[in-house]
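In: no FASTA, just this:
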């Protein structure tokens, strides 16, 4: 009886296949965490637990434990079962085997494909690259990150966007591929390589222009030489040259269809012909030559006045001359008296301009002139002009003092005498006032002041009818001479002041 019980306890393995069971999900996606769990009625009696896939042992444990596939792959698909060695009776052990379960690991997303909007784009034009794949509907919320590569180097790092818009250069030609990866990094797949060949357009239509336009530079101002191309892509090397000296003024390389060379302060010596060149391939393209003229702005002009020592008298005519020797013509000269404009004169050849004045007492004061050739007006320093009363046209000669003597008057640069016909104290009073002496005292005959006037000296006035209030003898009513000799010349005596 005892032997029968012992044989029963130590019976062959698998007598109770339901004692050991396996737990395993039927379906999973690549990248998932899958747990294969085997257990029995009395797990503490398990001495060794072994897991199998498709008949081959994949893992073993010394006690009851689960087998974990941390990052499932399609290759993990297959039939799983487990075996357990357990204590059956005292120190006797037996082996139990579970039933099998099938695991199918599905692809989370297919290998992406890289789509390029143009496989032979023109340099610097926009090219769109798209990394395309798809997720199953029940995993549509899975976040994927995308990267772009060229010839083994990363072009764009991981981002949630699956497309990129790039302005490719000729040196960006090469093999491109993209990678799609889950946010956790558990699943990543690359596309096949796509070859992209970027084409460069040679430069053409090279043009040299200036700022200011038309090659019109101004001395002391900024001049910009602008070199541009009508067509051309990629990095272009621009150079600027002067024709007469064969000098290269400068060179710049940049990814642009225009470039500037600045001359901060233009000098007169910068005038001449210039051209520029452009190159982005093997050929060098020249622009046409452009003539640069340098206009010299007006400087401070010089004002001169024709009157000696700038002093003159009422009735005189003076000439104001304004001169700027360097100003680029044409020049507009303007004249000012006490900052009030007298008039303007345009001189096509520059140089100088003159302005005439017939003087009155009001013309005394400071004068200036202005030169303007369209590049900014410049004012001269002020010059003072003193306009005095005209010198007397009457004088007393041969007297004992300057306020006594024979009366003489001036006409056209000649001095002549006055006849004593009708000569009275009113006439003498006017003479005394005109010559700057005191009150009239006497009307003597001129013979009292020898010698007599020479025969060649004319007699200008026969009769002077003054009322005594005139400022000068010339203001009095007069009769011209007809029969008066020098023995009848008039004299005058005034207070000597």
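Out: Good, I have the coordinates. Predicted model only: the values in this text are computed from it and were never measured.
In: C-alpha from now on. contacts and neighbour counts both.
Out: Will do.
In: name the element residue 410 belongs to?
Out: Per DSSP states H and E, residue 410 falls inside strand 404-411.
In: List the buried residues for that strand?
Out: 404-409 (16 or more other Cα atoms under 10 Å).
In: here's the one I want to compare it with:
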């Protein structure tokens, strides 16, 4: 089947009369004009959509029936009378449209397709000559301009014709007619008009005013030639030169929810499926109007002070044609949501705080969320109602018993100078003074326990703003250091002078302060308050040993401190004396030596001691450096209770030994006892020998 036939079948208009289908008449070969004596076959083509069944055909020429009941009609060696309009019909079907066959009596004929030529169609021209003539050197011209030089090919082909190629076409051939040997150049010409397949496309958009969020329909409007109504066209759409939808059979580009960025210069392009014809529309600028204007953050008052109410408004204007559209508003600070979507365009902070400062933005959207807009950011500064607090103390160096003034320093915003503030003070996290209008905490007589980390807190009367200061460590310095007992010498020996000192250090700034000192032993006063820090014992005795403490106070007794205890031991200068006698059994006439035994303290080994001896309370030898009392020949009357006494040369230490009874034994009695004992022993020995021998 020829190309022409294929196009005819694609562009077939199917007419129905009682359910019949209109056939189409085609030529083989497919030329609408032929030379006399040429053969041609006419075919009655029925579209393939008809049921496959045997058919009977009827043929007509110039609307009159002609012989033939087959699908094809053969014309052999056509003549001029065979020219005319041919139609065919099946039984029960519609009659076809007429197709004109032109039989010409000449030697050269420019043949073309029998149907109309549309842009995009292939065009084939044939320079045909009479079958009984010889011909050479065919040439083709358009509007008298040669378009194909001479050669052996008698056809000229344009694969994809355009409307600009409409014009007067001519072909020439050198012909030698059969009746003469002469060669002559003959020609034929025909005007070929290329019809428009479809009109130039035009962009159309309803509605005429598109508001963001609306569905926008952009249509690429064109009209196909009625005889080619079945041609498939493809459409593409562009915005500002960029493709927004590629080729598709739909002539419509839809934007379900148009946005401002969809505004632009739109064009569309139409082409055939085979892309043999392509046309682009003129541009049409489509403006997408705002449903509502870009939101803008507004905040009254212009200066927001902490504790005050802050109102942030998301300001926008609706399109007058859409005034009833419900909008939802959301607010953000530094990119974080502070209030989600709501119909109110205002975000309220009843009592603004410093942490409410930040970059605020708002977003507006439709209920359906098809349109959403974000405002530019605006930095909102929450100004302090009063400045950060600072602890200040007077004096800068506080010494115990001083009056200490702690001040909570702050400055009110000039626009809020009349605001009443309340102040509270804390030490180490515990309240030392509750809220009060005074910014000062006073300690009339500071003590060491008033030292600590001080903070203060300030709040408004309504408690909408509250601030706490950083901590300040306040040290209460001692007027004088805790007293410490010191003793001289470090080892006190009985009889020696003992000096006990209550050691303390006055603060350098208070060096002229008069202190009074008191001393205690085992909790009992040994010396009352006096300006001297020293307690002296000229001759210490063992009973002076004990736990010593001292107490220091100011003259006004506003500061008083007690030392830790110190145990002071009074060591013996020499040990208690002890009577010793040699020999241990003294017999009348023996020399008897009585010794007063004692040990000096090692640190006082050079101390001179004097010794005296008594018998039965009476002095038998007065004080002397010798610790020994000798009786060269003891008598019975020397028996008695002996004691000795030791003292230092200065008599500051004196000690008496315990008594020792010394018995002087009688010499005669001693001999009698000795003889008696000897006789008893001898008698016992004799008896033992006698009885032993007898047994």
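Out: Here it is on my side, so go on. Treat the numbers as computed from the prediction; the structure is a model and nothing was measured.
In: Got a TM-score for the pair?
Out: Overlay of the two chains. TM-score (TM-score structural alignment, normalised by the length of the first structure): 0.45; 333 aligned residues with a Cα RMSD of 6.4 Å.
In: just checking, what packs against the strand holding residue 410 of the first structure?
Out: strand 394-398, strand 414-421, strand 491-494 (3 or more Cα pairs under 8 Å, 6 or more residues apart in numbering; DSSP states H and E).
In: could you dump the ones you listed to JSON lines with distance to residue 29 of the first structure and mean neighbour count?
Out: As requested, these are exported to JSON lines (distance: least, Cα to Cα, whole Å; neighbours: other Cα atoms under 10 Å):
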{"stretch": "strand 394-398", "distance to residue 29 of the first structure": "134", "mean neighbour count": "19"}
{"stretch": "strand 414-421", "distance to residue 29 of the first structure": "134", "mean neighbour count": "21"}
{"stretch": "strand 491-494", "distance to residue 29 of the first structure": "141", "mean neighbour count": "27"}
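In: Would you map the helices across the stretch 501-650 of the second structure?
Out: Taking DSSP state H, counting those that start in this stretch, the stretch 501-650 of the second structure contains no helices at all.
In: Distance-wise, check the residue lying closest to residue 478 of the first structure once chain neighbours are set aside relative to residue 417 of the first structure.
Out: Beyond its immediate neighbours in the sequence, the residue positioned closest to residue 478 of the first structure (Cα to Cα, 6 or more residues apart in numbering) is residue 464, lying 4.7 Å away. In this structure, residue 464 of the first structure lies at 12 Å from residue 417 of the first structure, with Cα to Cα, to the nearest Å as the measure.
In: which helix in the first structure runs the most residues?
Out: Criterion DSSP state H: the longest helix present in the first structure is helix 425-434.
In: could you say what helices and strands the helix or strand just after that helix packs with?
Out: Moving toward the C-terminus from helix 425-434 of the first structure, the first helix or strand encountered (DSSP H and E) is strand 440-442. In this structure, strand 440-442 of the first structure packs against helix 425-434, strand 491-494, with contacts taken as 3+ Cα pairs under 8 Å, 6+ apart.
In: Now distance to residue 317 of the first structure too, for those, in CSV please.
Out: What follows is these, written out as CSV (distance: least, Cα to Cα, whole Å):
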stretch, distance to residue 317 of the first structure
helix 425-434, 23
strand 491-494, 33
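In: most packed of those?
Out: Highest mean neighbour count among these (mean count of other Cα atoms under 10 Å): strand 491-494, with a mean of 27.
In: Where does residue 671 of the second structure fall, secondary structure wise?
Out: Secondary structure assigned from DSSP H and E places residue 671 of the second structure in helix 667-694.
In: wouldn't residue 431 of the first structure be in contact with residue 394 here?
Out: Yes: the pair residue 431 of the first structure and residue 394 passes the contact test of Cα atoms under 8 Å, sitting 7.1 Å apart.
In: Can you give me the neighbour number for residue 139 of the second structure?
Out: 23 (other Cα atoms under 10 Å).
In: Mind giving me the packing neighbours of the helix or strand in which it is found?
Out: In the assignment (DSSP H and E), residue 139 of the second structure maps to strand 134-142. Secondary structure elements in contact with strand 134-142 of the second structure, counted by 3+ Cα pairs under 8 Å, 6+ apart, are strand 145-148, strand 167-176.
In: quick revisit: and of the buried residues of strand 404-411 of the first structure, the nearest to residue 276 of the first structure?
Out: Minimum distance to residue 276 of the first structure across those is 80.0 Å, recorded for residue 409 (Cα to Cα).
In: Quick check: the closest one vs residue 479 of the first structure, distance?
Out: Looking at residue 409 of the first structure against residue 479 of the first structure, where the rule is Cα to Cα, the gap reads 14 Å.
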